[in-house]
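sharing a sequence plus its predicted fold:
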Amino acid sequence: MAKFFDCITEELQSFIVAQHLFFVGSAPLSPTGHINLSPKGLDCFRILSPNRVAYLDLTGSSNETSAHLQENGRITFMFCAFKEPPCILRLYGQGHTILPSSTQWNALYSLFSSLPGTRQIIVAHIDKVQTSCGLGVPLYEYRGQRQALVNWATKKGEQGVQDYQQQKNLVSLDGLSTPLSKLP
């Protein structure tokens, strides 16, 4: 049932682009650390090449993925078909965080629509791609993206979002620092 690929093929790229939701998984090295699994939407995923992807990461209640990447780089992306035909696609790789202060920021950020509350861009080199049947995934109808996170960031304003990041996004649940903790 499962098939493995060395890269994101054109067919798999078409599948990814058609999805409205993806999941990001990461974990610390500690066997007692918390595994993180985050759903993402808002058209924030981009395929940069057959082995390189990025997503625009918005400010949230924690910053686990960034902390895990800084510690060990491991990242997994998962896309599920919620309509026919069924399919699950996983991208396995090594990732890192690009902050707005990085020299790479402008080139990457220009690939995305501007969204209030943008925190960072996560970039990953993909070394293994896997598809599986997805026969157990239920059928769902897409009704649209939620705007609550964008509205929250707009209401907070740029300074309010930065203050929130300083309060909530510098350290992971397991006490790992994030790249934001190194900013002045």
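Yes, it's here.

C-alpha only now, for contacts and for neighbours.
OK.

longest strand of the chain, counting residues only.
strand 118-132 (DSSP state E).

going by contacts, tell me the helices and strands next to it.
For strand 118-132, the packing partners by 3 or more C-alpha pairs under 8 Å, 6 or more residues apart in numbering; DSSP states H and E come out as strand 3-5, strand 52-58, strand 88-98, helix 105-109.

what about the strands in the chain?
Assigned by DSSP E, the chain shows strands spanning 3-5, 22-26, 36-40, 45-49, 52-58, 74-80, 88-98, 118-132.

so can I have JSON lines of those showing distance to Leu170?
Shown next, in JSON lines, are the strands of the chain (distance: least, C-alpha to C-alpha, whole Å):
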{"stretch": "strand 3-5", "distance to Leu170": "36"}
{"stretch": "strand 22-26", "distance to Leu170": "17"}
{"stretch": "strand 36-40", "distance to Leu170": "16"}
{"stretch": "strand 45-49", "distance to Leu170": "23"}
{"stretch": "strand 52-58", "distance to Leu170": "14"}
{"stretch": "strand 74-80", "distance to Leu170": "19"}
{"stretch": "strand 88-98", "distance to Leu170": "13"}
{"stretch": "strand 118-132", "distance to Leu170": "12"}
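
against that first model, consider the following:
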Amino acid sequence: MGKQFESMLPQHAEFIGKQKIYFVGSAPLSADGHVNLSPKGHDSLRVLTPNKVAYLDLTGSGNETSAHIRENGRVTVMFCAFEGPPNILRLYGNGTVVLPGSEEWDELFPMFDPIPGARQIIVVDVHLVQTSCGYAVPFMDYKEERETLKRWAEQKGEDGLVAYRQEKNMRTIDGMPTPIGISFADSPDA
């Protein structure tokens, strides 16, 4: 087992700030439900306090993490050193989903560079930080961000993104409702 901490130390926040990719894991309570693991890129994560991070979640073909968080709150964020000294850092916590139009969205969204296709912000209250060796993680060179998602979102436009989310992001692969789906169902336009 690696070293465990109750909160992020300054060196943890510094390590997180240098990473170009991170991974988010979540799962439903159902034993039949699927565990989800999503890679995240772009400059989309902010350390808010030693026990809180937030990331700007972009439109994708699924929306598993938000539904899992809505059901049980559990979420893990993992960072790996692909250059420099080996290191793996995991943030274990309870998440909340922040949707556009909310007061919390208005507070958090300005902390991020605007990225086309932003659909929600995931906030994680961290209760455990764990580091481990990462000796088996390979060295990999960062070349550049893929611009494909940004171009796709720009081509869709806001109306196209809303329609896409209504088609693809309302329920998980296990049929669980997502916060976007619930919000849409509760809107007067539904």
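Cool, the structure landed. This is a predicted model, so every value here is computed, not measured.

related to what we said a few turns ago, looking at the helices and strands packed on strand 118-132 of the first structure, which is nearest to Ser14 of the first structure?
Nearest of these to Ser14 of the first structure, taken as C-alpha to C-alpha: strand 88-98 at 11.7 Å.

chain center to that closest one: distance?
Between the centre of strand 88-98 of the first structure and the centre of its chain there are 8 Å (C-alpha atoms, centre = their mean, to the nearest Å).

which part of the second structure lines up with it?
Using TM-score structural alignment, strand 88-98 of the first structure lines up with residues 88-98 of the second structure.

and the matching stretch against the first structure, how far off on average?
Stretch 88-98 of the second structure, aligned to the first structure and superposed, deviates on average by 0.3 Å (mean C-alpha distance after the TM-score superposition for the first structure).

over to stretch 149-159 of the second structure?
Looks like 0.5 Å for stretch 149-159 of the second structure (mean C-alpha distance after the TM-score superposition for the first structure).

ok, back up a step: out of the strands of the first structure, the one nearest Gln162 of the first structure is which?
strand 118-132 (8.7 Å).

redo the strands of the first structure as TSV? Include mean neighbour count and distance to Trp152 of the first structure.
Listed next are those as TSV, based on neighbours: other C-alpha atoms under 10 Å; distance: least, C-alpha to C-alpha, whole Å:
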stretch	mean neighbour count	distance to Trp152 of the first structure
strand 3-5	12	39
strand 22-26	19	21
strand 36-40	15	16
strand 45-49	17	21
strand 52-58	22	11
strand 74-80	22	26
strand 88-98	21	23
strand 118-132	20	12
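
could you point out which of those strands sits nearest Arg146 of the first structure?
Per C-alpha to C-alpha, nearest to Arg146 of the first structure of these: strand 36-40, 10.9 Å.

the closest one vs the second structure, mean deviation?
Its matched residues in the second structure lie on average 0.2 Å from strand 36-40 of the first structure after superposition (mean C-alpha distance after the TM-score superposition for the first structure).

just want the angle from that strand to strand 52-58.
With axes from the mean of the first three to the mean of the last three C-alpha atoms, to 10 degrees applied, the angle from strand 36-40 of the first structure to strand 52-58 works out at 80 degrees.

which residues touch strand 36-40 of the first structure?
Strand 36-40 of the first structure has contacts (C-alpha atoms under 8 Å, 6 or more residues apart in numbering) with 21-27, 64-65.

out of those, what pair is the most spread apart?
Among the contacts of strand 36-40 of the first structure, Leu21 and Ala27 lie farthest apart (C-alpha to C-alpha), at 20.5 Å.

contacts only, for Ala67 of the first structure.
Going by C-alpha under 8 Å, 6+ apart, Ala67 of the first structure touches 171-172, 176-179.

how about 6 Å then?
For Ala67 of the first structure, the contact set (C-alpha atoms under 6 Å, 6 or more residues apart in numbering) comprises 176-178.

please apply the same query to Asn94 of the second structure.
Asn94 of the second structure makes contact with 73-75, 124-125, according to C-alpha under 6 Å, 6+ apart.

and the residues you listed, which is closest to Gln4 of the second structure?
Taking C-alpha to C-alpha as the measure, Gln4 of the second structure lies nearest Asp125 of the contacts of Asn94 of the second structure, at 15.9 Å.

okay then, goodbye and thanks.
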